[in-house]
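1. got a predicted model here, sequence first, then my questions.
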Amino acid sequence: MQPQSRTGYVPLYFLSALGAGGLMVTFFLYLMFWVPHPGQSVPVFEDIMAALTAGSPLTQAMIVTAWAGIAAFAFLMIRSLVWNLRTLAAFRATPGYEKLMGSNAGSQLLAVPLALAMAVNGGFILGLVFVPGLWSVVEYLFPLAIIAFVVIGGYGLRLYGRFLAERIGKAGIDCAANNSFSQTLPAFAFAMTGVGLAAPAAMSAVKATVAVSLMLSSFFILLALVIALVTMIMGLRAMMEHGANPEAAPTLLIAIPLLTVVAIAWLRQSHGMHVHLDVHGGAAASFTLLLPLFVLQLVTALFGLTVMRAQGYFSRYITGPERSPASYALVCPGVALSVMLQFFVNKGLVGAGIIEKFSAVYWASTAPALLLQVATIALVLKLNAKHFGGERTPVALAA
C-alpha cells in the first residue's frame, strides 16, 4: 500500500493517479502510431503480437518497452487511486474537510471524477493491449463504457453543483484568493469525461452507438470549455491585481492538458462523423484542427513557465525542501504536450502529407515528445519520493 503523504491530505493527490494514467497513454501511443492495425482505428493484442513476431529487433524492443510502460504506470495509477479513495473517505470525517469545503478549494473534489475518468480510459487501454479477442466483443463494451462515463460525469456535476451552490449561492468566491487557474480543474474533469465518451464515436461500427457517443461527449466538452473560459478570466483578473499564488502556480499550465483532451475528443468525433455521417474534411483536416490548439499550448507554456521561474517555483517545490500537493499538476502538462506532439506529427503532419512517416524528419519531429515523456517520468518519480517517502503524517489530523 502507498505510504501516507508527508504534507497532509488534500484531494489534489488524485492528480498522482491522473498523471500515472496519462503516462500509460504516452506508452500506448508507441503502439498506436508505430504498429500496423488494419481493420480498426486502434491496435489490439493480435496486431501487437503480429508485429512482435514479424518485426525487427528494434520493433520488438519498442513493443516490449510499451508493454512494460503501460503495465508499470497502470499499477501506479491503480495503487494511487485506491489509496486516494480510502484516504479521502477518512479525510471526510476531519475538520480539514469542512475547512476545505468552506473555501475556494472545495473545487478540488473534482479531481476525484477526473482521476476516475482517466482510470476508465486506462482500463480500456489495458484491455486492448493485453486481452486477446477483445475486439470481437467490443461493441458490447462500448455501451458499458458510455454508462460508466455518464455515471462519472453525473458525479462530477453533482460535486460541482454543490460547490457552486455553496460559493455563489451563499458565501461567494474569495476573488483575492482566486489568483491562479485552480478553479479550472472542474473543466479538466468534464473534458476527461467527454474524451472518454467520444471514444465509441471513433471505434464503434454501430451508428446508434456513435450517435449517442457524439451527443454525450459534445455536452461534456462544451461544458468544459465554458467553465474554462469563465474561470480563467476570473483567475487572470485576480492575478493581475494580487499576483499569482506561488503554491498554485502549476495551475497556470492547466490549459495544456485541457486542450490536448479536447483535441483528441474532436478527432474522435470527426472520425465518427466521417465514417457514419458522411462528413468529410480532407487530408489536412486534422492538421488545421491541431495546429492552433498546439500553438495555444505553447503560448500557455511560455506564460506559465515565465511566472513560475520568476517565483522560483522549481527550486522551492521540486528540487528544494518545500512540498505542495499542487506540484502533481505539473505532470499533466508534460504528458499532454508529449501526447499532443505525437498526434500533431502523426495525424497532422503525416496525415496532411507534409512529412513522410518514419523518415529522418519524422523522427526529429517525434524526438521532443519522447524527451518530454522521459522528463515527465522523472518528475513523477521525484514527486512520489518527495511526497510519499520517509516519515509518515497521520492523514486524520491533516488540515
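-> That came through, no problem.
2. only C-alpha atoms for contact and neighbour calcs from this point on.
-> Noted.
3. tell me where the protein has helices.
-> Here the chain has its helices, by DSSP state H, at 14-34, 45-54, 57-91, 95-101, 111-130, 138-166, 185-203, 207-242, 255-276, 285-311, 313, 331-343, 360-388.
4. in the longest one, what counts as buried?
-> Going back to what we said before, that points to helix 207-242. Residues of helix 207-242 classed as buried under the neighbour-count rule (16 or more other Cα atoms under 10 Å) are 207, 209-214, 216-218, 220-225, 227-228, 231-232, 234-239.
5. tell me which strands and helices it is in contact with?
-> Using 3 or more Cα pairs under 8 Å, 6 or more residues apart in numbering; DSSP states H and E as the contact criterion, the neighbours of helix 207-242 among helices and strands are helix 138-166, helix 185-203, helix 255-276.
6. quick one, which of those helices is packed in tightest?
-> helix 185-203 (a mean of 29; mean count of other Cα atoms under 10 Å).
7. that one vs helix 255-276, what angle?
-> Going by axes from the mean of the first three to the mean of the last three Cα atoms, to 10 degrees, helix 185-203 is angled at 20 degrees with respect to helix 255-276.
8. also this one, for the comparison:
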Amino acid sequence: MTSTALRPADRYSPLYFLASLGAGGLAVTFFMYLFFWVPHPGQPVPVFEDIARAFLGGGLLTQGMIAVAYVGIAVLAFHNIRLLIWNIAQYRRLKGTPEWEELTTTNAETQLLAMPLALAMSVNVGFVLGLAFVPGLWGVVEYLFPMALIAFGAIGVLAFRQLGHFFGRVLTKGGVFDVTAHNSFAQLLPAFALSMVAVGFAAPAAMSTVPLTAGISLIGSTFFGVAAILYAVVAAITGFNSMLHYGTARESGPTLLVVIPIMTVLGIMFLRQEHGMMHTFGAEGAAVETLVFLSRLMAVQVIFLLLGFVVLNRQGYWRAFVFGQGDSAGAYALICPGVALSVMLHFWLNQGLVASGLVAKFSAGYWAVSALSVTIQVVMVWFTFHLNRRHFGRSRGAAAVPAE
C-alpha cells in the first residue's frame, strides 16, 4: 500500500468556488482601468476599438496602463475559468458521497450557493473579455443581451432551487437548523449569490437601446436584488444575534466582511438601473444623489471592514489560516471584500466625486483616490496567488491517505 499526501484543496468544499469568484472579480478590477480612463464616446462602456484608438494615440503611460489592464484581465480570467471548471468537476464527484449527505443536512448546505455565485461572475467575466478582446462586438451586442438575460435567469433559477431545498428542509422540520452554529455571516452567501445575479441581469438596462430588453432587465434585476436584500437582512440579524450569544465561529470569521461585496454589487446594480431609466426611459437624476448614495454604501462597507478586522485580529485568524499551518477554504472569502472596495472606490470617485464637480478628473486628488483603489487591488492579486499556492500547490505536511 502506498500513501499520497493531500493538498488542502483535495479535501473539497464548495467554498472553493470562491477561488474562481475572486479571480473573476480581480479581472473586473483591471477592466476598471479601461472603463474610467479610456474615452468611449458613443456607448456606455469601452470596446476594443476605443481601447485600440487610445493605445495607438496615447503616450507611454496610457499604453502601459492598457497593457497592464489587458494582462491582468487575461491572466485572471484564465484562472477564473480554470478554477470554475475544476470546481464543477469536484462538485459532481462530491454528490452522492457521505460528505455530501452531511453537507446537505446541516447549516452548511447554503455553501452550495457558492456555485451560482461563481457562475454569475464568470458570465460577467465573459462579457468583459468580449468588450476588451473582440473587434466589432458592439455591432451585434443587442443580440447578445437576450442571451445574457437567459444565462443569468438560468443561474437565478439554480440559486432558488438550492435555496428551496434548504428552506424546505429547515422550515418544515423542527430542530434541523443549528442556531448555535449560526454564529457568523456564513448564511449571507445566498444573498451574495442573488445579488450577483441581479447585477448581471441589470447590465442590459444600462447598455441596451431596445426598450423591451432594457425593461426586462430592469424588472428581472429588481426581483433578484430585492430577494438578495430580504435574505441578507434576515440572515444578518439572526446571525448577529447568534454571535452575541456564542461568539463568532473562528473559521467563519471572514464572513463578517461579506457585507462589503454585497454592497458593491447591489450598488452597481442600482447604478445600471438608474442609467437605463435615464437614457432609455427619460427619467431624471442628479449627480449629487449618486454621490450620496455611493457614500452611504461605502459607510456601511467601512463599518463592517472595521468590525471584521477587529474580530479576525482578536481571534488570530491570520496566524491560523492565512500565514500559519492551518488551511480553510473560507479564507478565499477575504478576497471579495478587497475586490469590492477597489471597485467601489472607482465608482465613488468617477460617478460620485467627479460627476458632482467635487474633484476634477485626472487631477492630483483624483489620482490619490485611484491610487488607493489600485493599492487594494494589487494586495488582493498577491493574496489570491498566496492562497492558491497554499491550497492548490504542493502538500505542506497534510495527513497521508491510502492511494487507490
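-> That came through, no problem. Just so you know, these numbers come straight off a predicted model, no measurement behind them.
9. for I173 of structure 1, find the nearest of the helices of structure 1.
-> Nearest of the helices of structure 1 to I173 of structure 1, taken as Cα to Cα: helix 138-166 at 9.1 Å.
10. turn the helices and strands packed on helix 207-242 of structure 1 into CSV, columns for distance to L370 of structure 1.
-> As requested, those are arranged in CSV below (distance: least, Cα to Cα, whole Å):
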stretch, distance to L370 of structure 1
helix 138-166, 30
helix 185-203, 23
helix 255-276, 16
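11. V10 of structure 1 is nearest to which of these?
-> helix 185-203 (14.1 Å).
12. just checking, what packs against that closest one?
-> helix 111-130, helix 138-166, helix 207-242, helix 255-276.
13. and of the helices and strands packed on helix 207-242 of structure 1, who's closest to T53 of structure 1?
-> Using Cα to Cα as the criterion, the shortest distance between T53 of structure 1 and those is 24.5 Å, found for helix 138-166.
14. structure 2: matching residues for the closest one?
-> Residue correspondence for helix 138-166 of structure 1 in structure 2, counting by TM-score structural alignment: residues 141-169.
15. again, but for stretch 367-377 of structure 1
-> The alignment of stretch 367-377 of structure 1 onto structure 2 (TM-score structural alignment) covers residues 371-381.
16. how about residues contacting that stretch?
-> Contact partners of stretch 371-381 of structure 2, identified using Cα atoms under 8 Å, 6 or more residues apart in numbering, comprise 26, 29, 335, 338-339, 341-343, 345-346.
17. what does L341 of structure 2 align to in structure 1?
-> Under the alignment (TM-score structural alignment), L341 of structure 2 maps onto L337.
18. before we move on, what about M278 of structure 2?
-> In structure 1, the residue paired with M278 of structure 2 is H274, using TM-score structural alignment.
19. then Y16 of structure 2?
-> Counting by TM-score structural alignment, Y16 of structure 2 corresponds to Y13 in structure 1.
20. got a list of what its match touches?
-> By Cα under 8 Å, 6+ apart, Y13 of structure 1 lies in contact with 84, 325-326, 328.
21. with R390 of structure 2 instead?
-> With Cα under 8 Å, 6+ apart as the criterion, the residues that contact R390 of structure 2 are 8, 327.
22. which one in structure 1 is aligned with it?
-> Taking TM-score structural alignment as the criterion, the aligned counterpart of R390 of structure 2 in structure 1 is K386.
23. gap between that match and P325 of structure 1?
-> Applying Cα to Cα, to the nearest Å, one obtains 10 Å for the distance of K386 of structure 1 from P325 of structure 1.
24. T7 of structure 1 too?
-> T7 of structure 1 sits 8 Å away from P325 of structure 1, going by Cα to Cα.
25. nearest residue to Q183 of structure 1 other than its sequence neighbours?
-> Among residues not flanking Q183 of structure 1 along the chain, T231 sits closest, at 5.8 Å (Cα to Cα, 6 or more residues apart in numbering).
26. which residue in structure 2 lines up with that neighbour?
-> Across the alignment, which pairs residues by TM-score structural alignment, T231 of structure 1 is matched by A235 of structure 2.
27. also G196 of structure 1?
-> With TM-score structural alignment defining the correspondence, G196 of structure 1 maps onto G200 in structure 2.
28. can I assume that match is in contact with A120?
-> Yes: with the criterion set as Cα atoms under 8 Å, G200 of structure 2 and A120 qualify as a contacting pair; they are 7.1 Å apart.
29. now do the shared contacts for these two.
-> F152.
30. check contacts around V262 of structure 1.
-> If a contact means Cα under 8 Å, 6+ apart, then V262 of structure 1 has 191, 195, 221 as its contacts.
31. what's the closest of those residues to W363 of structure 1?
-> The shortest gap between W363 of structure 1 and any of the contacts of V262 of structure 1 belongs to V195, at 27.5 Å (Cα to Cα).
32. leaving out chain neighbours, which residue sits closest to R169 of structure 2?
-> Here the nearest residue to R169 of structure 2 in space, its sequence neighbours aside, is V176; by Cα to Cα, 6+ apart that works out to 7.7 Å.
33. ok, T26 of structure 1 next?
-> In this structure, T26 of structure 1 finds its nearest non-sequential neighbour in V339, 6.1 Å apart by Cα to Cα, 6+ apart.
34. residue contacts, that neighbour?
-> 25-26, 29, 260, 369.
35. again with A105 of structure 1
-> Counting by Cα under 8 Å, 6+ apart, A105 of structure 1 makes contact with nothing.
36. same thing with Y160 of structure 1?
-> Residues near Y160 of structure 1 by Cα under 8 Å, 6+ apart: 107, 110, 186.
37. and the residue in structure 2 that the last one lines up against, how close does it get to P46 of structure 2?
-> It refers to P186 of structure 1. Per TM-score structural alignment, the equivalent position to P186 of structure 1 in structure 2 is P190. To P46 of structure 2, P190 of structure 2 is 31 Å away according to Cα to Cα.
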